[in-house]
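Chemist: give me a model of this one.
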Amino acid sequence: MGLLDDVNAQLDKTIKQPMSITRKQGSSTSVPEAVDLGYSEGKIVSATYLYTDMLNSSGLAAAVDSEAAAQTFRAFLNVSTKIIRYLDGHIRSFDGDRVMGIFTGMDKEDRAVKSAMHIKWAVDSIVTPALHREVPALQNVGWTLEQASGIATGETLLARAGFRGNDDMISIGAAPNLAAKLSDVRNDGVEAKYMTRIGAGTYKNLSESHKLSKGVNMWEGEYSLGMGGKNFPYYRSNYHWTFV
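Modeler: Okay, the predicted model is just below:
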C-alpha cells in the first residue's frame, strides 16, 4: 500500500467513522489513559486543567551546558509531577519545560489551585536552593528557576490520536487551551509577579479556604485574556502554599 492509500485509509477511520462518545462519572477522580480509549472512542469529562511552565528555559539552555540544563529541567518537572499526583491530579502530557495535570471529581478546582501554589513554594524554597548548591553554574550566570501556572475548568472531550505505539490522548475544549494560555502570560512590570492565574469558572468553584488567606482574598481580578476571538475572564495571585 502506498502513502496515498495509507493517508486515505486513515481519513476513512478518523473522519468517516463516527466516534462513540461516553460521559465520565462526575464524582470519580480517575482520568483515562490513551490506551483506555479505542481509536474511534471519546470520553467527555468535567475537569480542571493545570499547566505549570518553567520560565526562561531558552535562556537556561543558552547559559549553561546541557547536563546542567537537564538537571534543572528534571528537578522542576519531577517535583511538579510529584505535587500534582499527591493531590490526585493525573499527568497526561509533558511539553518540553511544561507539565499538564488533569483534576476531576469533587473539589477538583481546590486541588488544582493548591497544586499550583505548592509548586510555587517548592520552586522558591526547596528546588532553587538545591539547584544552586548542586549546580553552581546556575548562580554563576545569574539564572534563577521561576515558574508560572495556568488553571481552567470546563467540559472536555478526551480522544486517542495516532497509531499503536505512537499515540497519545488529546484534550479538546476551551479549558485545556485557556489553562495553557494563562500559564504563558509573559508581561513585564506588575503582571510578572503573579505566578498563578485561573479562569473565572475555576475561581467561582473554589472553596473559601482556597480563596481567602487570613480573611484576605488571595486573588485579584477580573482581568481579560483573548483567545480564539473571545475574551475570557481570569484571576491572578502571587500567594504560595507551604507543605505544612
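
Chemist: switch to C-alpha atoms for all contacts and neighbour counts from now on
Modeler: OK.

Chemist: so which helix or strand takes in Met117?
Modeler: helix 108-122 (DSSP states H and E).

Chemist: just how off-centre is that helix within its chain?
Modeler: Here the centre of helix 108-122 is set off from its chain's centre by 11 Å, with CA atoms, centre = their mean, to the nearest Å.

Chemist: against Gly142, how distant is the residue most central in space within the chain?
Modeler: In the chain, the C-alpha nearest the mean C-alpha coordinate belongs to Tyr51, at 1.6 Å (CA atoms, centre = their mean). Going from Tyr51 to Gly142 by CA to CA, to the nearest Å gives 26 Å.

Chemist: could you also give me the structure for this next sequence, so I can compare it with the first?
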Amino acid sequence: MALKDDLETEVAKVYKDKWERRDGQVVPEDADLKLGNDGVDLEATVLYADLADSTKLVDNYKDWFSAENYKTFLLCASKIIRAEGGVIRAFDGDRVMGIFIGDSKNTSAVRCGLKINWAVKNIIEPAKKKQYENTKYVMKHVVGIDASKIMAARTGIRGSNDLVWVGKAANYAAKLAAMSEEYPTWITHRVYDNLGDSAKYSSGTNMWEERKWAAMNEMRIYRSTYWWSL
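Modeler: Next up, the predicted model:
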C-alpha cells in the first residue's frame, strides 16, 4: 500500500472509531493503553518544571556545560516530584512533567514546586559555583501547575509511541511554565482554591500574589517567589 493510501486509511479510522474510556485509579503507563481510541480519565494536578533561558544557555556556553545544567535541574526536579508522590510521565528537552492524583494532589504539587525552587538556589547553584568559580551563568527556572480532569491516550505508531495527556491541566501548566522566571512558581485558581494552608501561608503571610492572565481571558492565577526547604 502506498504511503498516501495508508495515511488516508489510518486517519479515517481514528475519526471513525468509537472511544473506549475508563476512570483511572493510578497514573497509567504506556502498556495500559492501546494505540486505538483508548483513553483513561483522571482527576489530576499537572506540574511542569522548565529550565528558563535554555536557548541563551546553549548559545553562550559550551555544550557540555549546558548539558550539566540540564542534567542537574532535571535530576533535582525529578527526584522531588517522586518524593512528593508525583509520577513522571514526560521529558521534553529541558523540562519534566509530573502528575499528582489523590485528595492532597494540589498541596503535594505546590509543595513540590516550592522545593524545586529551594533546590535550584541551595543545591545546584552552590555546587555549580564551587566547580566553576568564574561562570556568569545563574540558573533560573519556572514551575507551572494546574488541576483538572485529563485523559491519557496513546499516540504514535507501532514501535514508536508515547502517552499524550489531554485536558486543561496539561496545557495550562505547560503555558504557565513559560511565564516570567522572576517568579519561579505559577499556579491557576483551580490549584490555589484547593490548597492546604501549609502550602498557602508562611508564618501567617500569604505566599501567593494574585494576577489576571490577560492571554487567557483574565483567568485568575497566582505566582510566588517562596521556597520550601528540603
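
Chemist: after superposition, what is the TM-score?
Modeler: Laid over one another, the chains give 0.95 as their TM-score (TM-score structural alignment, normalised by the length of structure 2), with 229 aligned residues with a CA RMSD of 1.4 Å.

Chemist: sorry, back to before: mean distance of the helix holding Met117 of structure 1 to its aligned residues in structure 2, please.
Modeler: Superposed on structure 2, helix 108-122 of structure 1 shows a mean distance to its aligned partners of 0.4 Å (mean CA distance after the TM-score superposition for structure 1).

Chemist: read off where that helix ends up in structure 2.
Modeler: The aligned range for helix 108-122 of structure 1 in structure 2 is 105-119, by TM-score structural alignment.

Chemist: residues in structure 1 aligned with the longest helix seen in structure 2?
Modeler: With secondary structure taken from DSSP state H, structure 2 has its longest helix at helix 63-83. Mapping helix 63-83 of structure 2 onto structure 1 (TM-score structural alignment) gives residues 66-86.

Chemist: what's the average distance of the longest strand seen in structure 1 to structure 2?
Modeler: In structure 1, assigned by DSSP state E, the strand with the most residues is strand 147-163. Following the fit onto structure 2, the mean deviation recorded for strand 147-163 of structure 1 is 0.7 Å by mean CA distance after the TM-score superposition for structure 1.

Chemist: just the buried residues of that strand, please?
Modeler: When neighbours are counted by 16 or more other CA atoms under 10 Å, the buried residues of strand 147-163 of structure 1 are found to be 147-161.

Chemist: residues contacting the match of helix 63-83 of structure 2, please?
Modeler: Applying CA atoms under 8 Å, 6 or more residues apart in numbering, the contact partners of stretch 66-86 of structure 1 are 52, 54, 60-61, 90-91, 97-99, 101, 112, 115, 118-119, 122-123, 127, 131, 135, 137-138.

Chemist: the residues you listed, buried ones only, as a ChimeraX selection?
Modeler: Here is the ChimeraX command that selects the buried residues among those (16+ other CA under 10 Å):
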select :52,54,60,90,91,97,98,99,101,112,115,118,119,122,123,127,131,135,137,138
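
Chemist: out of the contacts of stretch 66-86 of structure 1, which sit inside helices?
Modeler: Of the positions in the contacts of stretch 66-86 of structure 1, Leu60, Ala61, Ala112, Ser115, His118, Ile119, Ala122, Leu131, Ala137, Leu138 sit in helices, assigned by DSSP H.

Chemist: from those residues, which two are the most distant?
Modeler: For these, the maximum inter-member distance is 33.0 Å, found between Ala112 and Ala137 (CA to CA).

Chemist: strands of structure 1, start to end?
Modeler: Ranges of strands in structure 1, per DSSP E, are 20-23, 41-54, 90-95, 98-104, 147-163, 166-172, 196-199, 212-213, 216-217, 220-227, 230-237.

Chemist: okay if I get these as CSV plus distance to Gln10 of structure 1?
Modeler: Formatted as CSV, the strands of structure 1 follow (distance: least, CA to CA, whole Å):
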stretch, distance to Gln10 of structure 1
strand 20-23, 17
strand 41-54, 15
strand 90-95, 24
strand 98-104, 28
strand 147-163, 10
strand 166-172, 14
strand 196-199, 36
strand 212-213, 51
strand 216-217, 51
strand 220-227, 31
strand 230-237, 33
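
Chemist: out of these, flag the one nearest Leu178 of structure 1.
Modeler: Nearest of those (CA to CA): strand 147-163, 6.1 Å.

Chemist: which stretch of structure 2 lines up against that closest one?
Modeler: The aligned range for strand 147-163 of structure 1 is 141-157, by TM-score structural alignment.

Chemist: next one: that stretch to chain centre, how far?
Modeler: Mean-position distance between stretch 141-157 of structure 2 and its chain equals 8 Å (CA atoms, centre = their mean).

Chemist: same question, stretch 174-190 of structure 1
Modeler: Here the centre of stretch 174-190 of structure 1 is set off from its chain's centre by 10 Å, with CA atoms, centre = their mean.

Chemist: Tyr183 of structure 2 -> structure 1?
Modeler: So, by TM-score structural alignment, Tyr183 of structure 2 is matched to Tyr194.

Chemist: please report how far Thr22 of structure 1 lies from Val35 of structure 1.
Modeler: As judged by CA to CA, Thr22 of structure 1 and Val35 of structure 1 stand 16 Å apart.

Chemist: check Arg160 of structure 1 too.
Modeler: According to CA to CA, Arg160 of structure 1 and Val35 of structure 1 sit 8 Å apart.

Chemist: which residues are in contact with the residue lying closest to Ala44 of structure 2 once chain neighbours are set aside?
Modeler: Once flanking residues are discounted, Ala44 of structure 2 sits nearest to Ile101: 4.9 Å by CA to CA, 6 or more residues apart in numbering. By CA under 8 Å, 6+ apart, the residues touching Ile101 of structure 2 are Val26, Val27, Leu42, Glu43, Ala44, Thr45, Gly86.

Chemist: how about the nearest residue to Lys193 of structure 1 once chain neighbours are set aside, what does it touch?
Modeler: Spatially, and ignoring its direct neighbours in sequence, Lys193 of structure 1 is nearest to Asn238 (6.4 Å; CA to CA, 6+ apart). Asn238 of structure 1 makes contact with Lys193, Tyr194, Met195, Thr196, Met218 under the criterion CA under 8 Å, 6+ apart.

Chemist: neighbours around the first one, how many?
Modeler: Burial of Lys193 of structure 1, expressed as a neighbour count using other CA atoms under 10 Å, amounts to 14.

Chemist: quick one: terminal-to-terminal distance for stretch 164-181 of structure 2?
Modeler: Terminal residues of stretch 164-181 of structure 2 lie 26 Å apart, using CA to CA.

Chemist: thank you kindly, that will do.
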